[in-house]
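S.K.: got a structure for you, letters missing:
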């Protein structure tokens, strides 16, 4: 199946069965997330992977969608609440080690990134959350490629999620969540509905 066919197959499943997504497929989706584009490659977010039914049930009480507890795996995209100089130093060391280049050769790059450490907190929070959303898009496509259903969700109590998962202590805040599983065609009235999208020439504005 080509990419467009795969994306036509994909939709936000409203109800999910109890079938589990294999560890191999979950790992592949996570690997795709790890390869997603992010600003300067800094990846200012983490992905909390939850399959424990008890934890999902606690989170269900702080959300508005049954897919939270019905999912095989729930991914919580948690973005940075701040960027410290230590974050920058660690990233620069990673670049140098990965590419086998002197860390000193990255001084100019490091200086630019160090600006994040002095940015207002609200700016950093918004920037980091947008990076998490880019990763969410990659996850949606990766899951569809594996014929794994997914549902992106913003309908949850961020503060409650942060408390249940202990995110504040990690310098993180929940940005968006993604349920992974398999559609329940009997319970989901949209499972066989035709995808509704505006015409491409209405969506796009071409400047020649």
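M.R.: Nice, I can see it. Only a predicted model underlies this, so the values are computations on that prediction, with no experimental measurement involved. Numbering: from 1, shown residues only.
S.K.: Going by C-alpha atoms from here, please, whenever you check contacts or count neighbours.
M.R.: Will do.
S.K.: quick check, distance from the strand ranked longest in the chain to the centre of its chain.
M.R.: Assignment by DSSP state E gives strand 172-181 as the longest strand of the chain. Here strand 172-181 is found 6 Å from its chain centre; the criterion is C-alpha atoms, centre = their mean, to the nearest Å.
S.K.: Relative to the whole chain's centre, how far out is the following helix or strand past it?
M.R.: Per DSSP states H and E, the first helix or strand lying C-terminal to strand 172-181 is helix 200-203. The chain centroid and the centroid of helix 200-203 are separated by 27 Å, computed with C-alpha atoms, centre = their mean.
S.K.: also this one, for the comparison:
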């Protein structure tokens, strides 16, 4: 008897929650102008911060730190650094409810790896000392791979930060919160403004969060993506 195929499997209908999530992704867009008078509710912010902390990362390395500009003063500090070619992003930062600066570690040092392992132990992820040691060795092998063989340790860590950015954008859409991923800034000036490098981090990408204003032209435009058959191959 031949093995069952994907078409033979029982079709599981989408739940109401799944349909809502898909609809949110289909309708979300990069907000271009924010309503400066509207702010996220505390429970919305808490949910988004939980999503950030719970984001996936390679071998659970969590090589990140998230700086949340919640006050007018903090957002003004960021906006003031958006000069020259990046000045167009200043109003988004000032008018948004919150802005998250997603940062990558400068190095996956031994202390960070020990902290991650200790937290996993505390959270009950290891059934034995052997399991704990196997996890340590596995994670270290990936760090060594990117540090010594592929020599892309920093880039590898930054890719994990982008996984967190994607999680944040998806979560914001599901919660009905508008968002804008922002790469248009000079990371050196943001690092300097908040002393990030002295703390062992460097800014990678920002995400503005809030509610769009009536002047947001992008809110009225249809979403545009390449057709499914062009970007997806099902084997």
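M.R.: Cool, got the structure. All values derive from a computational prediction rather than experimental measurement.
S.K.: Got a TM-score for the pair?
M.R.: Scored against TM-score structural alignment, normalised by the length of the first structure, the superposed chains reach a TM-score of 0.92; 206 aligned residues with a C-alpha RMSD of 1.9 Å.
S.K.: so the longest strand of the first structure aligns onto which residues of the second structure?
M.R.: Mapped onto the second structure using TM-score structural alignment, strand 172-181 of the first structure covers residues 201-210.
S.K.: if I look at residue 5 of the first structure, how far off is residue 141 of the first structure?
M.R.: The spacing between residue 5 of the first structure and residue 141 of the first structure, counted by C-alpha to C-alpha, to the nearest Å, is 12 Å.
S.K.: Of those two, which one has the most company?
M.R.: residue 141 (20 against 11; other C-alpha atoms under 10 Å).
S.K.: Tell me the counterpart of the more buried one in the second structure.
M.R.: Match for residue 141 of the first structure (TM-score structural alignment): residue 170.
S.K.: Would you agree its match falls within a strand?
M.R.: No: counting by DSSP: H, G, I helix; E, B strand; the rest coil, residue 170 of the second structure falls outside a strand, being helix.
S.K.: Now do the same contact list for it.
M.R.: By C-alpha atoms under 8 Å, 6 or more residues apart in numbering, residue 170 of the second structure lies in contact with residue 25.
S.K.: Kindly report the same for residue 96 of the first structure.
M.R.: With the criterion set at C-alpha under 8 Å, 6+ apart, residue 96 of the first structure makes contact with 102, 103, 106.
S.K.: In which helix or strand does it reside?
M.R.: Going by DSSP H and E, residue 96 of the first structure is part of helix 85-99.
S.K.: What distance do you get for the residue nearest the centre of the first structure to residue 47 of the first structure?
M.R.: For the first structure, residue 136 is the residue whose C-alpha lies nearest the centre (C-alpha atoms, centre = their mean; 3.4 Å). To residue 47 of the first structure, residue 136 of the first structure is 10 Å away according to C-alpha to C-alpha.
S.K.: cool, residue 38 of the first structure as well?
M.R.: According to C-alpha to C-alpha, residue 38 of the first structure stands 14 Å off from residue 47 of the first structure.
S.K.: thinking again about what came up before, common neighbours of residue 136 and residue 47 of the first structure, please.
M.R.: With C-alpha under 8 Å, 6+ apart as the test, residue 136 of the first structure and residue 47 both reach residue 77.
S.K.: what sits against the aligned partner of residue 101 of the second structure in the first structure?
M.R.: Under the alignment by TM-score structural alignment, residue 101 of the second structure pairs with residue 76 in the first structure. By C-alpha under 8 Å, 6+ apart, residue 76 of the first structure lies in contact with 47, 48, 49, 50, 174, 175, 176, 177, 178.
S.K.: any idea where the helices of the second structure begin and end?
M.R.: Along the second structure, the segments classed as helices by DSSP state H run 16-27, 42-53, 72-80, 90-95, 110-122, 129-144, 153-174, 187-194, 228-231.
S.K.: and the ones you listed as CSV, adding distance to residue 212 of the second structure?
M.R.: Listed next are the helices of the second structure as CSV, based on distance: least, C-alpha to C-alpha, whole Å:
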stretch, distance to residue 212 of the second structure
helix 16-27, 13
helix 42-53, 16
helix 72-80, 17
helix 90-95, 9
helix 110-122, 38
helix 129-144, 41
helix 153-174, 13
helix 187-194, 25
helix 228-231, 29
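S.K.: and of those, who's closest to residue 211 of the second structure?
M.R.: helix 90-95 (9.3 Å; C-alpha to C-alpha).
S.K.: List of residues touching that closest one?
M.R.: If you take C-alpha under 8 Å, 6+ apart as the criterion, helix 90-95 of the second structure is touched by 32-37, 72, 75-76, 78-80, 82, 99, 208.
S.K.: out of those residues, what pair is the most spread apart?
M.R.: Farthest-apart pair in the contacts of helix 90-95 of the second structure is 37 and 82; separation 21.8 Å (C-alpha to C-alpha).
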